[in-house]
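> could you look at this predicted model? Sequence included:
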Amino acid sequence: MIGCSRSFVAFAVLALASSASAQLASPDQRCAAPAEFTTAAGALPNTAAAITKRGVLRVLIVGTGSTTLGGTSAQAALYTQRLEKELAVAFPGVSVAVQTRGGRALTAGDLLPIVIEGLEAFRPDLLIWQSGTVDAVRGIDPDGFGQTIAAGVEKALKHPADVILMDMQFSRFSRAAVNYGPYRHGLDSIANAHPGVLAFQRYELMRFWAASGQIDVERAPRSEWRAQADLLHACLAHALAEMIRDGVRRASR
């Protein structure tokens, strides 16, 4: 991607700050969601500084599944490309790089060393950490889960990098079988307790899309499953980019 001078980047960030109501172009009208899911509860100062001082933004995604963020490895790659594209649109002229690390069936304890290694090797400005699904399924102590996430968050903030904590995907089947509540609450509590840390409510956002009939992978006909899954990943990337842009705008006030 094409770089730009610091002055141009700073101007672009200030322009975004003066246009709080503007939205990124949605990849599909079915991505529409209430503002509560894409509005940042606080600022992303390290992300904003990377944009204004270097014109470069590095984002590290760590998670289970194929982030992987659920889905196939091909969908994960497509998700990464879409997030890069969404962020490039949000921050014109900024060089955006997104890397993913993780694997299937990993708990927060398994992911913590991966987070630390990624912080050292990639030196991201923003860490997006998706966790909680495997811990909830295995019934791992919620307090221990929270302590592990908090340890990773503190490592990231010292690097320094901002953090977005993403909870699990919504599923009617898993909702009936697994108690996600304590783990979602733990992620929210950690985000609320640390400046530079946001919570992305993926579970509630996906439940909204399913309830409204916009995106519902579980109930899609088999012939449409792949298209629905691809749309879901595109819309999650879009919503994340909107939250990140809002967090940068807040840091630039």
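Good, I have the coordinates. Numbers count the residues shown, from 1 in each chain.
> okay, CA-based contacts and neighbour counts for the rest of this
OK.
> please report how far residue 88 lies from residue 30.
22 Å (C-alpha to C-alpha, to the nearest Å).
> compare the two (neighbour count), which wins?
Shown here are residue 88 and residue 30; by other C-alpha atoms under 10 Å, residue 88 has more neighbours (19 against 15).
> does that one belong to a helix, a strand or coil?
helix (DSSP: H, G, I helix; E, B strand; the rest coil).
> over to residue 229?
Of the three states, residue 229 takes helix according to three-state DSSP.
> another one to put next to it:
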Amino acid sequence: MSSRWFLHKQWFLRGMAGLLLAAAAALPPAVAADDPRCALPDLMTYNEQPMPRVARRLKSGEPLRIVILGSSSSLQTTKGLPRSYVVGLPDALGQRLKDATLRIDNLSERTFTAAQMADAIAQKIPALQPDLVIWQTGNVDAAQKVDINSFAEALNSGLQRLRSAGSDVLLVAPQFRMRLSAMVDVEPYNAAMVQIAVAEDAALFPRFEIMRHWAEAEVFDSRSTDLARQMREAEAQNRCLAEHLAAMIVAAAKLATP
């Protein structure tokens, strides 16, 4: 089944329970980016899962410790690729958390699979004691045609380990690229991530659906043959992703605040 089905089912169940009314009041604040192309349909980034550890850290005034775990699209800069959403995330969070001190460690590796990330969670993350782990995965597994069940098992194993350690977790779905979709079938990996997030009540940033929405609406110019323009458009899109990601984190922290 498609990831859209899982997302639509998730939204429908919330509506049946009356949560859509609450969502209207709990939606993240308007994205602060000055690019109007950042706009998204209501509820696309709505999250009902609180981040209690982030909330406690912000309330205490101690530094908020964040670990980013991902592949090439979560590296700050990679030769030949646009600057990622990670570049804009500190400023986007800083605009919303003006009194907070952020400590961000990026453990991303260019060709990290979900299984390799799960190993990193076991070996490297405990010493960092993060309040929040932003875990992006899926594209490398899709490109390498990793068995979808193995991908799901690695994701679920890593998620459970992070939760046992007391960290809040924000899963970040794979990225959608129109040109990439013709060569690599990312959708099953996105669907598996959505399904796990729904089953485990985990916060999920639906990057795949957001980027597909923008692509289908031709919000950003992905068809240009001008390499410089391609880079500018991709970086503008990543800045928008950073703004929405920051808004989701702040909203989730507020959900955990008494």
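All right, it came through fine. Quick caveat, the model's predicted, so the values are computed rather than measured.
> counterpart of residue 155 of the second structure over in the first structure?
If you follow residue 155 of the second structure across to the first structure using TM-score structural alignment, you land on residue 149.
> go on, residue 185 of the second structure?
That one, residue 185 of the second structure, aligns with residue 179 by TM-score structural alignment.
> swap in residue 108 of the second structure?
By TM-score structural alignment, residue 108 of the second structure lines up with residue 102.
> tally of neighbours for the closest residue to that match other than its chain neighbours?
Of all residues not flanking residue 102 of the first structure in the chain, residue 63 sits nearest, at 5.0 Å (C-alpha to C-alpha, 6 or more residues apart in numbering). Applying other C-alpha under 10 Å, we find 28 other residues in the vicinity of residue 63 of the first structure.
> show me what contacts residue 137 of the first structure?
Neighbouring residues of residue 137 of the first structure by C-alpha atoms under 8 Å, 6 or more residues apart in numbering: 178, 179.
> kindly confirm my reading that it is in a helix.
Yes: assessed by three-state DSSP, residue 137 of the first structure belongs to a helix.
> what lines up with it in the second structure?
So residue 137 of the first structure corresponds to residue 143, using TM-score structural alignment.
> residue closest to the middle of the second structure?
The second structure has residue 172 as the residue nearest its centroid, 2.6 Å off, counting by C-alpha atoms, centre = their mean.
> thought that one was touching residue 202?
No: with contact defined as C-alpha atoms under 8 Å, residue 172 of the second structure does not count as touching residue 202 (10.8 Å).
> tell me which residue of the second structure lines up with the residue nearest to residue 102 of the first structure.
Alignment note (TM-score structural alignment): residue 63 of the first structure maps to residue 70 of the second structure.
> and its match, what is it in contact with?
Residues in contact with residue 70 of the second structure (C-alpha under 8 Å, 6+ apart) are 107, 108, 109, 110, 112, 117, 135, 136, 137.
> what about those residues, which are in strands?
Members of these lying in strands (criterion: DSSP state E): 135, 136.
> nearest to residue 228 of the second structure among the contacts of residue 70 of the second structure?
residue 110 (22.4 Å; C-alpha to C-alpha).
> any idea how far residue 22 of the second structure is from the closest residue to the closest one other than its chain neighbours?
Distances taken as C-alpha to C-alpha, 6+ apart put residue 72 closest to residue 110 of the second structure, at 4.0 Å, once the chain neighbours are dropped. According to C-alpha to C-alpha, residue 72 of the second structure stands 36 Å off from residue 22 of the second structure.
> of those two, who's got more company?
residue 72 (19 against 12).
> double-check that one against residue 108; I have them as touching.
Yes: with contact defined as C-alpha under 8 Å, residue 72 of the second structure and residue 108 form a contacting pair (7.1 Å).
> helices of the stretch 101-250 of the second structure, start to end?
For the stretch 101-250 of the second structure, the helices defined by DSSP state H, counting those that start in this stretch occupy 114-123, 125-128, 139-143, 148-164, 178-181, 187-200, 207-216, 227-255.
> read off where the longest one ends up in the first structure.
Helix 227-255 of the second structure corresponds to residues 222-250 of the first structure when matched by TM-score structural alignment.
> list the buried residues of the matching stretch.
226, 228-250 (16 or more other C-alpha atoms under 10 Å).
> then stretch 68-82 of the first structure?
68-72, 75-82.
> same question, stretch 8-21 of the second structure
For stretch 8-21 of the second structure, the neighbour count (16+ other C-alpha under 10 Å) marks 11, 14, 20 as buried.
> just the residues contacting it, thanks.
residue 198.
> give the aligned range of it in the first structure.
So stretch 8-21 of the second structure is aligned with nothing, judged by TM-score structural alignment.
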